[in-house]
Each structure stands twice: as C-alpha cells, then as structure tokens.
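Participant: Requesting a structural model of the entry that follows:
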Amino acid sequence: MAHYADSEVGTLRTVMLHRPGNELKRLTPRNNDRLLFDGVPWVSRAQEEHDAFAETLRGRGVEVLYLTDLLTETFASEQARAHAISMTLSSLHLGDTLRRYLDQVLTGLSPEELTAYLSAGVRNDEVRGGFGLVTSLLDDQDFLIDPLPNLLFTRDSSVWVRDRATVTSLAMPARARETQLTELIYTEHPRFAGTERIHGWHHEHVEGGDVLLLAPGVIAVGCGERTTPAGAERLARQVFQHGLAHTVLAVPIAQERATMHLDTICTMVDVDKVVMYPNVAHQLQAFTVTMAEPGTDEQDMTLDVSPPEPFLVAAAKAMQIDTLHQIDTGLDPVTAEREQWDDGNNTLALAPRVAVAYERNDETNERLEASGIEVIRIAGSELGSGRGGPRCMSCPISRDPLA
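Facilitator: Down below sits the predicted model:
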C-alpha cells in the first residue's frame, strides 16, 4: 500500500517533515512561552540541523515530503484556499473590519504566498488596511494571525494507523490551526485522494506524540498534559470500529512540560525493545482497553477496561511477546533526567534495531548500541528548543508492514 503503518519500527519508506522557516524568526523572549518554545532558536543553525536530518533519512532510502510543499500544492485548489482562509480568520479576536480586509488580502495571494502567511503569521504592524478599533488597540507587535513554530513537530498533527490518516486534535491554543492544515492536505492533495481519515481536529484532544504503535493491532495512548482520557476513548472506539487495532493501552503520564507526551518517556527501537526514562518506568501504568461488544457505530460499542498493570507487563501481554525489553535513558538518575529532557527517549526507528537519535545524549546512545541498536546520531542543539526529538519531527506515512 502506498500509505501504511502498523508499527513504530517497520522499515520507513516515506515521511513528512517540516523544514524550519520564518515562523521560527517570529519567536521572541516576549512570546516564546506562549508559542511553546523553551528558548529563542538560532534559526539558520536549526535549518542546517534539519537539512542534515532530512539528508540522513534520504541516505537510508526514505522519501522525504515537506509539509509546506504539500500545503502549497493543496492550495492549487480554490476550494482548499477558501477553506484554509475561512478557518484561519474564524478567530474571535479579529473583529469584522479587520477580518474582511484580511480575507481580501489572503484570497488574492498565490499558493506559495498563502502558505507563507499561514505558517509565519501576520503582525499588527504589517497590515496596510483594515484599520479600526482592533488595529488601534492592539500593540504593533501583536499577531493578527499567529505563527506556527511548532509545525516542526509533524508527528503531533497526524498519525497513520494502517491505511488511515488519524488527524489529531491539539490541546494548546498555539497549535490548534496545525491540525486544520494537516487535515486539509489529506483531504485535498492529489497524493492522498481516497485516503480515509479518522478522529479529526474537532474531536477530543489527542496528540500524535502520545500515540505509539507498539505492534500490529496494539496502540498505546498517553493521557497527560496534551491527550485527554476522553480523547483516548474516542480514538479507541474508532480504531476498533474500523478494525485497525484490537487493543489500546491507556497510559496516564504526569501533566508537566518534561513529560508532555508519551514519546518523551519511551519510544520503540525494535519489535520488542523500548528506550525508556527509568525515573518513571516502574511507576508507569496502563489500562488495557478492548472491545467488549460491537455496536451499530462507534458510539454504541461497549468497551472493556481492565484494572491498571505495569506498562511493560500490559504491553507485552497485548503484543503477545514474553518481554518488552527496557533500555534505560542514562546510567544514573541525574543523567537520566538530563538526557530525558534532551529528548534521549525520543528516537525515530528507521527499521528494527536502527534508530535516529540526538548526538548529545551520549550515555543513552551508548546503552542503545550495547543492546544491539544501530544509532544514527544527528545534531539538535537548536531543533530541541521546542522540546522535541527525531520522532517528534517526523510523521511516518509509509512503513513496511510487520504483519
């Protein structure tokens, strides 16, 4: 199948990335917290690091698609452009005068220009019309259309589950528009014609960083700062209804920045191995969710939810393997905490026992190699300022099936 993924470790064939662009140049010490970055990145260096990441993937035979290229190609459709503009200008903070002006401006742009405006945003001091109460009262540096610096993390806005594109629903207001644009690509771009989608940006919050395809038919969903229990239930109902999985593990995680997603705690590096943050590994629990009785639709379905078990135990049972082996981040609690913060757990598997990781996490990478994993090291000193590693920065669209 052209677009298919049933695991985290099947040989990667096609991936969607976003090369850092002008949206990162919008970050300042005044707004970086609101836009979910821990610092103000050196943009040209971030671009160099990302280009090296993409070239590393190509060197391993992976087709690299860029989100903004796909979006520009999608905007060849007048309907797609109108839909994107309408969603972007639905914000209640604009007011009618400014909304009408921006609608006229955006409608007159080329596909390339529209992509640039929607990703990099528009500041109040950049408009040449639509003047009125809103433009008068807002500060010159306030954004009329927010930039989307977190487009870098393409994993969060969509996840492929077998042959379906799961369009997620991002929890933070600064990221809400990302999934709208991603859904537009899957709906309107010719490459994805006929692609069936599940979930969607209008449903309960689920983020791709919380969704791990542990094995064919087995999905783990972290529930914490970004993905809600209701979102996990909605996703479980949908994958069961469409026969995409037989087991969903709902995994509670701490609602804090350091563990914003499940993939900041663990990622798959082989069919039976995870790299995992040891400081929380033995506390991590999972509720096993299965379909007790089917219904006429997903809402009528009856779910069976088991009592919690240790995550590694519940995962091994669901995957029907003896043991899901744990490779620790770091060798001691302090090193583990440092390397977890630096995305040591956030690896991207290119195939079983082959993973891309940030070069700075020396001890984690050494432990991976000692466990038989080939580690492909990449630089990420600037890319990591938004709290995300190689897995966060990549949305696998096609992997060789494991089953």
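Participant: rest of the way, CA atoms for contacts and neighbours
Facilitator: Noted.
Participant: And what about the residue most central in space within the chain, helix, strand or coil?
Facilitator: Centroid-nearest residue in the chain, with CA atoms, centre = their mean: residue 156, separated by 1.5 Å. Classification of residue 156 by DSSP: H, G, I helix; E, B strand; the rest coil places it in coil.
Participant: nearest residue to it other than its sequence neighbours?
Facilitator: residue 208 (3.8 Å; CA to CA, 6 or more residues apart in numbering).
Participant: residues near the one you found, how many?
Facilitator: 28 (other CA atoms under 10 Å).
Participant: ok, it - contacts?
Facilitator: Taking CA atoms under 8 Å, 6 or more residues apart in numbering, we find residue 208 in contact with 155-159, 168.
Participant: structure for this one too, so we can compare:
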Amino acid sequence: MEQRGVKVYSEIGKLKTVLLHKPGREIENLTPSYLENLLFDDIPYLKIAREEHDKFAEVFKMNGIEVLYLENLVTDSIKDLNIKEQFVEDILLKSNLVDNKIKEELKKYLLNMLPKEMIDVIMAGVRKEDILLKESKSEYPFLLEPMPNLYFTRDPFACIGSGVSLNSMRKVARRRETLFGKYIFKYHPWFKDTNVSIYYDMDNPSCIEGGDQLVLSKEVLAIGCSERTDKEAVLKLASNIFKSGETFEKILLFNIPKIRAFMHLDTVFTMVDYDKFTIHPEIEDTLKVIEISYDKANKNVITKECEESLESVLSRALKTEVTLIRCGGGDKIAAGREQWNDGSNTLAISPGKVITYDRNYVTNELLDKHNIEVYAIKSSELSRGRGGPRCMSMPFVREDI
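Facilitator: Predicted structure coming up:
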C-alpha cells in the first residue's frame, strides 16, 4: 500500500484529500434524557442526516477531491490482532469504566468481532441488553457510551503543516475520539512509516480542539482560546511546532468568549479567500489577540498582545489588505440566528470557493456579493449537532497557495 503524509499549509489551498465520518447508529442512541451529557441540543433524524451528508461528500467528489472515511481508516489500522486488542484496551480505559466485570465482558464482546464491525459498534455504543449483562444495577442504558459527535471530524485531531495535533478534548463524551487519530497515524499502512510529526499528545492535561486550530498560511496559524481550548495548550503546541523546524513563524491566539454559542474559533471565524474572512460580529468587541512567536537564540516562546483592530492584525500577518464579511450582514437578529446554525463556519475547498449550510441564506448572499462561490448544502438534520461544514471535515492534503 502506498505511503502518504499530510500537507496542510493553508485554510484555502485547493483541497486534495479530506476525512469525513458519515453519521451512523450512534445518532440513534441519543435520547432526550442524555442529550446534555452527549453534547447535543436535539436529535437528528438519521436517515435524512445521512442523505445530507452524502450530498456534502458529493460536493468534494465533483470537485476532484478524494474523500476518506474515518471508520475505514481505523479499520485498516487495527487488522493486526495485537493492535486490535491494544485499541480495545485503550478505548475501555478512556471510557472510565470502574466495574472490572463489565470491562472484561465488553472486551470479550468486542474482540469477538471482525475489525470493521467492532469499530462500528464502538462508535454506536453498547447497550446493556447487547451483552445481556445482569450484574449492572445502574439504570443508565449504556455500558459503552455512543459517540454521536464523530461526524465532526475536525476536532479530535488536526493536520497542521506536515504534522498532526492529537487533541486533548475538553468534554468526557469526546475524549475517546482522539484514539482513532492516534491509531491511524501510528499504524495505518499509509502513515506508519512516514514519521508524521505529532505536535500535541492527547494525554496532555491541557485541552485543545481542532475547531480552534486554523492554518492561515505557511507562516501563520490562528488558534482560539475558547470554551474547549486552554491557553496553556496553545503555548505548548506553539513551542512544539516552533521547535519542529516547520515553516510557521507566528501564531495568533484569539481569546474568544467561553460560551457554547462560540464553542470554537471556527464557529465565529473562518477564511474564505486570500484576503477575506467570515466573522460573527458579536465577538469583535470582546476579542483579544495575542501574537506568539519564537526566539530561536534563547529558545523561548514570546507573547505580545495586539492593540490594533482585527483587520489590521490579519493584514499585517498575511501581508495583504483583509476584508471581514460579517455573519448576517450586520443585522443583529439575522447574525444571531445564522450563528446558531454555523453561518460563519465555512469550508474553503479552494481560494474563493466554499461549502456552507443553505439555511444561512443572508450570509450566503453576502459571500456571493464578495465574489465567493458558494456550495450551499441541505442542513435540516446535520445542523442539529451545532457544527457546520468546516466542523464536519478534516483536510489531509491541500495544494500550496
């Protein structure tokens, strides 16, 4: 099997390879009683969500972009019996199981399956009746919790330059997800011998998530300090990247409000062209930007708070005059409504060509007026997970710009 690496040096370079996860049975293990615990506000209708996701994938394919699926890559990574067993051990460890009897029964149950079936079951979750375990006295229906957030492939790990950040997720419900990325880059035939650099380790106590990690250019990253990402994690990641010899010279730390509506940086700010960004206007008044650089002589990370406007910070960093396209066109009601359905969460598949949700029509019309080509996909069910097209995709390879 061919050797591959990752190559992501911008948010807008022509996309060549992308990773997705089509919503599966894990969505049907959502119930009103456990929505908050599993980080959902509503229950998508799986049949329509899958149809919408297929249309999402079709946009990539019609633009000549290779689409990979998370479950297939993980399956190919654990075909060796020893690796498969270690993977199950790691999944159960990250599931915080306290009852050793349940843990052992789950282990036997999972290891008795073929790799693809086992991965599908781990993603969907295991109910008590699945293995007829009478010893469990709890009313909670799951022995192994479902992973309904998996279709947001952006967050558990992030491709940055020629390396990967294996992210330490904030919420317990999502911490196991990063293991999929860990096993892909360590054991998949495409990557295991390519020495893909690991810039951040999932066992680090400071949290960081992929929705907060943006690659603006070969020299500049933007990382959000948000509800899900700690400043300490950003500084650790910055230090590791600077020391790696990568081309990145500057990281812009965006300090955004720590609330669910602004969960990650990419829910309020994305790049759509060489000189254009979408932004949710509500963050502008409170936004603080810190510039992080590296003193090679003394091997120190340097931080400096930026006093100028966001346009000025971005224009200086990217060496071009920048335009901010405000979600909802400056209308407070439209901005609030479309922000709830990720109006600012665009995915560029090439400079000036983006995928958005069709329901955010005010922002989409504004993008069109700024000469941005918009592929607006159906989103009645996918949007219920509170994540947009960028959230649902992890680029592996982009062309240089």
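Participant: The residue nearest to the centre of the first structure touches residue 168, doesn't it?
Facilitator: Yes: in terms of CA atoms under 8 Å, residue 156 of the first structure counts as a neighbour of residue 168; the distance is 7.2 Å.
Participant: Counterpart of the residue nearest to residue 156 of the first structure over in the second structure?
Facilitator: Under the alignment (TM-score structural alignment), residue 208 of the first structure maps onto residue 210 of the second structure.
Participant: so the helix ranked longest in the second structure corresponds to what in the first structure?
Facilitator: Ordering each helix of the second structure by length in residues (DSSP state H) puts helix 46-62 first. Using TM-score structural alignment, the residues of the first structure aligned to helix 46-62 of the second structure are 43-59.
Participant: That stretch: average distance to aligned residues in the second structure?
Facilitator: Following the fit onto the second structure, the mean deviation recorded for stretch 43-59 of the first structure is 0.4 Å by mean CA distance after the TM-score superposition for the first structure.
Participant: Buried residues, that stretch. List them.
Facilitator: If you call a residue buried by 16 or more other CA atoms under 10 Å, then stretch 43-59 of the first structure has these buried ones: 43, 45-50, 53-54, 56-57.
Participant: And the helices in the stretch 151-300 of the second structure, which stretches?
Facilitator: Secondary structure of the stretch 151-300 of the second structure (DSSP state H, counting those that start in this stretch): helices at 177-187, 231-243.
Participant: how about those helices in JSON lines, adding mean neighbour count?
Facilitator: Formatted as JSON lines, these follow (neighbours: other CA atoms under 10 Å):
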{"stretch": "helix 177-187", "mean neighbour count": "22"}
{"stretch": "helix 231-243", "mean neighbour count": "19"}
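Participant: of all these, which lies closest to residue 305 of the second structure?
Facilitator: Residue 305 of the second structure sits nearest to helix 231-243 of all these, at 13.5 Å, using CA to CA.
Participant: Could you list every helix and strand in contact with the closest one?
Facilitator: Packing contacts for helix 231-243 of the second structure, counted by 3 or more CA pairs under 8 Å, 6 or more residues apart in numbering; DSSP states H and E, involve strand 197-200, strand 220-225, strand 288-295, strand 300-305.
Participant: cutoff 7 Å now
Facilitator: Contacts defined by 3 or more CA pairs under 7 Å, 6 or more residues apart in numbering; DSSP states H and E place helix 231-243 of the second structure against strand 197-200.
Participant: about what we covered before: ok, of the buried residues of stretch 43-59 of the first structure, which one's closest to residue 276 of the first structure?
Facilitator: residue 53 (22.5 Å).
Participant: ok, now how distant is the residue nearest to that closest one when sequence neighbours are not counted from residue 195 of the first structure?
Facilitator: Excluding the flanking residues, the one nearest residue 53 of the first structure by CA to CA, 6+ apart is residue 378, at 6.4 Å. Look at residue 378 of the first structure and residue 195 of the first structure: by CA to CA, to the nearest Å, they are 33 Å apart.
Participant: Show me which of those two is the more surrounded one.
Facilitator: residue 378 (18 against 14).
Participant: roughly how far apart are that one and residue 264 of the first structure?
Facilitator: Using CA to CA, we find residue 378 of the first structure at a distance of 17 Å from residue 264 of the first structure.
Participant: What are the contacting residues of stretch 385-398 of the first structure?
Facilitator: Under the contact criterion CA atoms under 7 Å, 6 or more residues apart in numbering, stretch 385-398 of the first structure has outside partners 2-5, 12-17, 36-39, 41, 152-156, 159-160, 209, 343, 346-348, 356-358.
Participant: is it true that residue 219 of the first structure touches residue 212?
Facilitator: Yes: using CA atoms under 7 Å, residue 219 of the first structure is in contact with residue 212, at 5.7 Å.
Participant: So which of the two has more stuff around it?
Facilitator: residue 219 (28 against 23).
Participant: To which residue of the first structure is residue 16 of the second structure aligned?
Facilitator: Match for residue 16 of the second structure (TM-score structural alignment): residue 13.
Participant: count of neighbours near that match?
Facilitator: Residue 13 of the first structure, neighbours per other CA under 10 Å, totals 23.
Participant: Which residue, other than its chain neighbours, is closest to the most far-flung residue of the first structure relative to its centre?
Facilitator: Going by CA atoms, centre = their mean, the residue of the first structure most distant from its centre is residue 132, 37.8 Å out. Excluding its sequence neighbours, the residue lying closest to residue 132 of the first structure (CA to CA, 6+ apart) is residue 97, at 6.8 Å.
Participant: ok, now residue 187 of the second structure?
Facilitator: Nearest non-adjacent residue to residue 187 of the second structure, counting by CA to CA, 6+ apart: residue 77, 5.1 Å away.
Participant: Many thanks, we can stop here.
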